[in-house]
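Student: predicted model and sequence below, questions to follow.
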Amino acid sequence: MCVNSLNQTYIKVDNINLYCEYLLNDKPPILLIHGFASSTYTFRRIIPLLQKKFSIIAVDLPGFGKSEKSTSFVYSFENYAKLMIECIHKFGFANTHIVAHSMGGQIALNMARIAPDKINKLILLSSSGYLKRSKKLLIISSYLPFFEKVIHYYIGRKDVKYHLGNVFFNQSLINDELVREFGRPLAEKGFYKALIRLIRHREGDLLPKQLQDIQVPTLLIWGEEDRVVPVEVGKQLVQDLPDAKLITYEKTGHLITEERPELVFKNILMHTNYQL
């Protein structure tokens, strides 16, 4: 089957310029939400598979990738969620499936809490969960003039290859392209300004009692060797979410879209009731 290239453009949503890759056809829509310090590049290996079955919208979140590093946007999960809901409207869809990775999982869960009628199915890949808000001292320190230099130094202590080594189980998959693409945000000054605002504004992850109110059917997919968000988080989420199932992959780390794209695709189809 011939696979078309995605359109690449910028869209303005709530006065924020967002980089977007999309392909609209007569197939059901699916929204892809990346995680912390990442971009739509996270999904590069599953997009060619997904677009055979879905219309695709993949957006770089404010502060990340090629999107605007706004100094007015309030970088909370709730605001991210509202912005993604507006993206769905922008493309003319009444509702959508969502595939979300890592921090994107919390954004997707907030979307399901705020507007459950807009979400058909959730597929959460190594979703963050149960993290508390930044400590008060860190939030206060973020207003100090030199704080940006402190954050820059802290992140830069380890090179990109080291950070990639932390998200992969199979280290042989790490190549120059990955190092280059995942290193791009770290070279942008605006990234650090946005990161500081995320430290200030990010509320804690949804509490168990909030998760228990989410009725959207949810598939949790985890790498058993995930060192960033351990599989124990997935085991807790599947207990707290009323309609959830957990699937784990052996010998797989945090970035499962890179390590197991075909399996992820297969499980997405099963969860969204497609025939294989």
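Tutor: That came through, no problem.
Student: C-alpha from now on. contacts and neighbour counts both.
Tutor: Will do.
Student: show me the helices in the stretch 151-276 of the chain, by range?
Tutor: With DSSP state H, counting those that start in this stretch applied, the stretch 151-276 of the chain shows helices at 160-167, 176-183, 189-201, 208-211, 231-240, 256-259, 261-271, listed in chain order.
Student: reformat these as TSV; add mean neighbour count.
Tutor: Converted to TSV, the helices of the stretch 151-276 of the chain look like this (neighbours: other CA atoms under 10 Å):
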stretch	mean neighbour count
helix 160-167	17
helix 176-183	14
helix 189-201	19
helix 208-211	15
helix 231-240	18
helix 256-259	22
helix 261-271	17
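Student: got those helices as JSON lines, with distance to Phe73 columns?
Tutor: Below are the helices of the stretch 151-276 of the chain laid out as JSON lines (distance: least, CA to CA, whole Å):
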{"stretch": "helix 160-167", "distance to Phe73": "27"}
{"stretch": "helix 176-183", "distance to Phe73": "23"}
{"stretch": "helix 189-201", "distance to Phe73": "8"}
{"stretch": "helix 208-211", "distance to Phe73": "25"}
{"stretch": "helix 231-240", "distance to Phe73": "29"}
{"stretch": "helix 256-259", "distance to Phe73": "29"}
{"stretch": "helix 261-271", "distance to Phe73": "32"}
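Student: quick one, which of these is nearest to Phe147?
Tutor: helix 189-201 (8.3 Å; CA to CA).
Student: returning to what we had before: so which of the helices of the stretch 151-276 of the chain comes closest to Ser38?
Tutor: helix 176-183 (6.7 Å).
Student: got another, please set it beside the one above:
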Amino acid sequence: MSTIYKSENGASAIRQRYQELLRSWPVPAEHVRVPTREGETFVVVSGPQDAPPVLLLHGSGANTTMWRGDIGSWATHFRTYAVDMTGEPGASAPTRPPLDSDRLASWLDDVLEGLGLTTISIVATSLGGWVALDYAIRRPGRVTRLALLCPGGIGAQKLGWLPKALLLRLFGRRGLRRTARIVTGLDTPVTEQALDEVVLIFTQFKPRTERLPVFPDDALRGLTMPMLVIVGARDVMFDSAGTAERVRRCVPNATVHVLPEVGHAILGQTDVVSKFLLDEHANRTPSQ
């Protein structure tokens, strides 16, 4: 049993649900397994072979299937590569490279090499947003565009929700569901299915517990590629106001949207991201 799960039975339940969701992928897809220095990485590839490449990086406690609602649109215009990050509840290796090193960037080097890609646009959320920023800072010549949803590493990481979450643990699965609502902000009837997925995973999955390193101003100023940042004003995980302020102040070619009634889980931005990726200004060559 992998140590990222609490039990083998729980791991099997998560894998079974993952396979069910993969089978409901809304467009034709190839499943690719890429060998990397951090272990095998699973990638779902969709869209025309000659279309511009877009890499998709999910958040903590998630996998490629979080993009099911977006992929029908994005795969029309792009060759999309939805990556299961290692150490998360998908189909990649369980290894977790330390965040205070260059190992995640080297892992992405291996992924891109295995996929035959040299330059890419990246769409990423939360922990995936942190990974995308780390890569763009370390490899600016390889990233042409960045679209980030509630990214880590810019605004301060909040911990105020943690005491309530610990208290709710006493109420079992019902308490876990309440915690998931608090953390994600998914609190409407429309988002019940998404919340169900979160509860299923975190019942048996052990997420990373280290704080995400915050990128310094100088590192952000080096991000000269077009960048879209979307944050929720009600995010309890990251300081969204701080994220928006730092991006506007430090990133020269950035667009920032603050969604007033949205928490950490940002849904329904398919068209906004598509427009950004298709914008003619995104075709500018990034500084080397």
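Tutor: Perfect, thanks for sending it. Keep in mind that what you see is a predicted model, and the values were worked out from it rather than measured.
Student: care to give me the TM-score?
Tutor: Overlay of the two chains. TM-score (TM-score structural alignment, normalised by the length of the first structure): 0.75; 242 aligned residues with a CA RMSD of 3.0 Å.
Student: out of the helices of the stretch 151-276 of the first structure, nearest to Glu78 of the first structure?
Tutor: helix 189-201 (10.0 Å).
Student: what packs against the closest one?
Tutor: helix 136-141, helix 147-156 (3 or more CA pairs under 8 Å, 6 or more residues apart in numbering; DSSP states H and E).
Student: so which of those is nearest Ser76 of the first structure?
Tutor: helix 136-141 (13.5 Å).
Student: list the buried ones in that closest one?
Tutor: Neighbour counts over helix 136-141 of the first structure (16 or more other CA atoms under 10 Å) mark Ile139 as buried.
Student: quick one: it aligns where in the second structure?
Tutor: Helix 136-141 of the first structure corresponds to no residues in the second structure, going by TM-score structural alignment.
Student: tally of neighbours for the aligned residue in the second structure for Phe43 of the first structure?
Tutor: Matched by TM-score structural alignment, Phe43 of the first structure corresponds to Trp67 in the second structure. Trp67 of the second structure has 17 neighbouring residues, counting by other CA atoms under 10 Å.
Student: might you report the residue contacts of Trp67 of the second structure?
Tutor: The neighbourhood of Trp67 of the second structure, defined by CA atoms under 8 Å, 6 or more residues apart in numbering, consists of Ala82.
Student: wait, is it part of a helix?
Tutor: Yes - looking at Trp67 of the second structure with DSSP: H, G, I helix; E, B strand; the rest coil, it is inside a helix.
Student: now for Ile33 of the first structure, how many residues are close by?
Tutor: 27.
Student: tell me the residue in the second structure aligned with it.
Tutor: In the second structure, Ile33 of the first structure lands on Leu57 (TM-score structural alignment).
Student: need the contact list for that match.
Tutor: 64, 82-85, 122-125, 128-129, 132 are the contacts of Leu57 of the second structure under CA under 8 Å, 6+ apart.
Student: export the residues you listed as JSON lines, with columns for secondary structure, distance to Gly268 of the second structure and neighbour count.
Tutor: Converted to JSON lines, those look like this (DSSP: H, G, I helix; E, B strand; the rest coil; distance: CA to CA, whole Å; neighbours: other CA atoms under 10 Å):
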{"residue": "Thr64", "secondary structure": "helix", "distance to Gly268 of the second structure": "17", "neighbour count": "24"}
{"residue": "Ala82", "secondary structure": "strand", "distance to Gly268 of the second structure": "18", "neighbour count": "25"}
{"residue": "Val83", "secondary structure": "strand", "distance to Gly268 of the second structure": "20", "neighbour count": "26"}
{"residue": "Asp84", "secondary structure": "coil", "distance to Gly268 of the second structure": "21", "neighbour count": "25"}
{"residue": "Met85", "secondary structure": "coil", "distance to Gly268 of the second structure": "22", "neighbour count": "32"}
{"residue": "Ile122", "secondary structure": "strand", "distance to Gly268 of the second structure": "18", "neighbour count": "27"}
{"residue": "Val123", "secondary structure": "strand", "distance to Gly268 of the second structure": "14", "neighbour count": "24"}
{"residue": "Ala124", "secondary structure": "strand", "distance to Gly268 of the second structure": "14", "neighbour count": "25"}
{"residue": "Thr125", "secondary structure": "strand", "distance to Gly268 of the second structure": "13", "neighbour count": "27"}
{"residue": "Gly128", "secondary structure": "helix", "distance to Gly268 of the second structure": "18", "neighbour count": "25"}
{"residue": "Gly129", "secondary structure": "helix", "distance to Gly268 of the second structure": "17", "neighbour count": "27"}
{"residue": "Ala132", "secondary structure": "helix", "distance to Gly268 of the second structure": "21", "neighbour count": "29"}
